[in-house]
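> Sequence below, structure please.
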Amino acid sequence: MNHWIIVPIVLPALLAPFIVLTMRHDLLLQRVFSMAGAVALLAVALGLTAQAASGPAQLYELGNWRAPFGIVLVLDRLSALMVLLTSLLSVVVAIYAITSAWDTRGRHFHALFQFQLMGINGAFLTGDIFNLFVFFEVLLIASYGLMLHGGGAARMKAGVQYVVVNLAGSTLFLIAVGTIYGVTGTLNMADLAVKVPQIPAGDQALLRVGALLLLVVFAVKAALVPIHFWLPGTYANAPAPVAALFAVMTKVGAYSILRFFTLVFGDAAGDNAWLAADWLLPAALVTLIVGAAGVLGAKELSRLVCFSVVGSMGTLLTAIALFTPAATVAALFYMIHSTFATAALFLLADQISDRRGGAGGRLTTAPRFAQTGLLASLFFLAAIAMAGMPPMTGFLGKLMVLDSARSSDSMATIWTIILVTSLVSIVGFARAGSVIFWKSASLPDPVETAPSRPALPIAAASLMLAAMVGLAIFANPVTGYLETAAAELYSPTHYIRTVLGPEVVAEQR
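The predicted structure follows:
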């Protein structure tokens, strides 16, 4: 077995308690070890991605217990990509938290940060539904602490809402897991892929109930309408580095939908193949509309960014809901782009709000501040990226989504909604930028309403924009990798054989 597969889970799992137990009173050591852990995680993720790109899926059996009875981790191109995306984001978030001193505003930031990475990476690597639930809970518990980092009444109120919504989602998750296990007798996803087509007709309805409940749970994580309401308040009140890290949290829900429903309820599942597509596409399109409307009507910069996240998830889930290889390639490319763009916007919004004195993040004119030109330029780049304008990767991502929808019966609807909401988002971002930068520049000489701020946090935010530039430059090899990943998703035979073994697959079929 390749023991490197478990490192993205074990490394932060060991580092978090080590930070708490041995250096909880020494912030400098916490920063050093947390930053070193994030960099090491990125190096491991790069190695795992290279391995996944050069060969078939790999299996890691904890305790050498064979699937479907043992706990297994599976590394393929998709899971490796998501771990790499998380690791890259974690390095930028760690840099920003340290350079902006956000980690001094509460206790145990770095330990919770490591636990969060453990849960996210585990969710991407796990090979069965129950352990997906376990890792969901790990990342959620860590996110509760990170959400409340620094205190404050508004943050506490948003945190309570976040906890309640996710506890309800966890309850539904357990009910769904129990229902599916009661029908199939297994929770291993590869084993489910084999057994679901063989379920007797009398049990099909109960199986569909379990699958729909899972879809609801994943939709909660992905902020899909009508259960998106928790995201704007939560992300707007979260500390900036936490909100940036949460950029990948909604992607966990999208990844789970893609992984579970292509593997377990794909074409081989017969009548059950409709479970995600028929429900997901209309909700995704409505989510896109709600997000664009929120961007246009936002009165605060942080809420504008939050609604742009909702809109981006609508675009992403629209592509996923088509459930074709071409649409999945577009979805994965857009997923990478939107993670970078979301993180960049949250970090830039924090820097802008911090420099505007009493005006904060409100979309009102205020005296100019230090580094206005630099922040205006960076905000402009991040805004056009999120809105989907050329030459940034958002344009490429949306173009790929539109192209993949040409074979869909809903092509006209999809094209109309994506193009119109893109225009609305452009107007919303342009309004915010003109109020904060252009109209403020027409005021008299700037008034110093806040002390000078370090430039390093801006550099951390710029790394996300640089990542988008890199994605645009290397779009061709990245797309080639994604095409192979999509092909693996829609032809999961090798995945199943890797997990269960060829002899087990032959017997069960």
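> When you work out contacts or count neighbours from here on, use the C-alpha atoms and nothing else.
Fine.
> Could I get the full set of helices for the stretch 51-200 of the chain?
Under the criterion DSSP state H, counting those that start in this stretch, the stretch 51-200 of the chain contains helices at 77-99, 109-125, 129-147, 153-184, 189-195.
> Indicate which one of those helices is closest to Thr22.
Closest to Thr22 of the helices of the stretch 51-200 of the chain, according to Cα to Cα: helix 109-125, at 11.3 Å.
> now the other sequence, so there's something to compare against:
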Amino acid sequence: MQHLSIFPVLIPLLFGAIMLLPPISRNINYQRIASVIGTLFMLMSTATLLYKVNAEGVQLYALGGWQAPFGIALVADRVSSLMVLLTSFMSFAIMLYAVSGQDKGGAYFHPLFMFQIMGINGAFLTGDIFNLFVFFEVLLIASYALLIHAGGKQKTQATLHYVILNLVGSSFFLFGLGILYGTLGTLNMADMAIKVGQLQGETATLAKTGALLLLVVFGLKAAMLPMHFWLPKTYASASAPVAALFAIMTKVGIYSIFRVYTVIFGEHAGELANIATPWLWPLALLTITIGSIGVFASPGIKTLSANLVIVSSGSLLACAAINSEEATSAALYYMVHSTLASAALFLLADVMSRQRGKAEDRFVRSRPFAQPRLLGFAFAILALSLVGMPPLSGFVGKIMILQATQSSAQTMWVWPLILLGSLAALIIFSRAGTTLFWRHNGSVTAEAEPAKKLEIAGIALLILASPLLVLFGGDVSEYTQLAASYLHDIQASAYGLLPGVAQ
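Next up is the predicted model:
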């Protein structure tokens, strides 16, 4: 069990590499079996890891026996173990959907899927900011290829913009790392958190430049305004399993913001304390606003789903700007809800699109669905959850965010925008449901493709998470509160990982 912390990285790496070797690489059925088994193993290992962390405390894994801050360290705490469990559960559900036939559009879908999961899990677990960059690059390289899965001019064009933007972001990331290493002499997050409070004068100013460069990079990943423009077109043009997996991509950027600007540049950081907060406040609120406008302007379900991801990113960034244990706890709960619900909506949009012929997922009149009751029920549950209506998890998550506001000024800005975002989602979902399910031309044709059993199973797993998050809401919120307390406690999140350092 001592190696459990590296399993979320090692399992997808091994399964991805195996699927590149013959005879598995030449047989799609072998790849499907391997992918389902790999994601199931990952789900089991991450669930065990979360249980162990919750029972025994933080698990620090030093690769090769080289101890921090000099070696490569993986840190499984309550925050990172929650995120890798979320990734594994979502990946398993998406893979069930993909093996029903959505993986045939291009070669190497399954190994690329595994490599991207490896990068995402590594980004959540790493305790070293340079290895955060390494895992960012792993997940980005896999995502470049996955985006053009199934080809097409629209996908290639969207991918080009995505690649160029992220290459620029990677350059900024390296510049920021270089500046921080030059001023602090380390890139281990716990060690940086201890040393950053000692910086003064010009050295502190230089470190601030590096820290703000990282904020630009993480904001790009999180689709923070004004770096959000790539997301709607990119997500809407991706194949359904890829778009669903990408629902957690923005959360990697948001997680990095919480980790870096709470642990390293938190209240203890001297001249650099809370340096991200003045920037996060206006950008978070503007991100919610622009996302809500995008929701109103969405011509179809896929674009609507993408714009809802932007709204959720803005809401989470607002929690980062509030910068309190209550806000971080609310963000963790809402992050789980919004990721799973968004992924489910991307998959559902694909099923609905295939049953509507040329109308696809657009909000126009078309032939009826082949499975109107099944799709209508799934659409209604997701709509209520994403709008934030009781008794589903979206309501609980938004209530937690609203309650986390600490001053009248925060309440005055956050409450109206969160509620107006919910109103925008309610209006567009009402319009969409009316058009998609009640306004029809003609009748169901033989070409309409019913959802397969595995597709239904994958979507059902993701939808089921919403009522379960409410049913076990007390336990989940207690866990997120403990996770937030750890993240804001410099003694535990920094000194606790470097026992040889004097406090």
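> Structure 2: strands as residue ranges?
Under the criterion DSSP state E, strands of structure 2 are mapped to 59-62, 73-76.
> So for Tyr162 of structure 2, which of these sits nearest?
Of all the strands of structure 2, strand 73-76 sits nearest to Tyr162 of structure 2, with 28.8 Å by Cα to Cα.
> what about Leu21 of structure 1, neighbour count?
Other residues near Leu21 of structure 1 number 10, with proximity taken as other Cα atoms under 10 Å.
> now the one 4 residues further on
The burial count assigned to His25 of structure 1 is 13, neighbours taken as other Cα under 10 Å.
> winner for burial among the helices of the stretch 51-200 of structure 1?
Neighbour counts (mean count of other Cα atoms under 10 Å) averaged over each of those peak at helix 109-125, with a mean of 26.
> and that one, which stretch of structure 2?
Alignment of helix 109-125 of structure 1 against structure 2: residues 109-125, by TM-score structural alignment.
> re the thing from before, and the helices of the stretch 51-200 of structure 1 as a markdown table, adding distance to Ala238 of structure 1?
Formatted as a markdown table, those follow (distance: least, Cα to Cα, whole Å):
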| stretch | distance to Ala238 of structure 1 |
| --- | --- |
| helix 77-99 | 13 |
| helix 109-125 | 13 |
| helix 129-147 | 5 |
| helix 153-184 | 7 |
| helix 189-195 | 34 |
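> Quick check: which of these is nearest to Thr339 of structure 1?
Smallest distance to Thr339 of structure 1 across the helices of the stretch 51-200 of structure 1 (Cα to Cα): 8.2 Å, for helix 77-99.
> what sits against Leu225 of structure 2?
Contact analysis of Leu225 of structure 2 by Cα atoms under 8 Å, 6 or more residues apart in numbering lists 219, 283-284, 286-287, 290.
> how close does the residue nearest the centre of structure 2 get to Gln102 of structure 2?
The residue lying closest to the centre of structure 2 (Cα atoms, centre = their mean) is Ile248, at 2.2 Å. Distance from Ile248 of structure 2 to Gln102 of structure 2, counting by Cα to Cα, to the nearest Å: 19 Å.
> Please name the residues that touch Phe136 of structure 1.
With contact taken as Cα under 8 Å, 6+ apart, Phe136 of structure 1 is in contact with 119-120, 123.
> same question, Phe70 of structure 2
Applying Cα under 8 Å, 6+ apart to Phe70 of structure 2 gives the contacts Asn188.
> OK, contacts around the spatially closest residue to Val501 of structure 2 that is not a sequence neighbour?
Closest residue to Val501 of structure 2 apart from its sequence neighbours, by Cα to Cα, 6 or more residues apart in numbering: Tyr495 at 6.9 Å. Contact analysis of Tyr495 of structure 2 by Cα under 8 Å, 6+ apart lists 190, 194, 501, 503.
> Quickly name whichever of these is closest to Leu461 of structure 2.
If you rank the contacts of Tyr495 of structure 2 by distance to Leu461 of structure 2 using Cα to Cα, Ala190 comes first, at 36.6 Å.
> correct me, but the closest one touches Pro499?
No: the pair Ala190 of structure 2 and Pro499 fails to qualify as a contact (Cα atoms under 8 Å) at a distance of 10.7 Å.
> and in structure 2, which of the contacts of Phe136 of structure 1 remain?
For the contacts of Phe136 of structure 1, the contacts that are reproduced in structure 2, applying both residues aligned by TM-score structural alignment, their matches' Cα atoms under 8 Å, are 119-120, 123.
> Thank you kindly, that will do.
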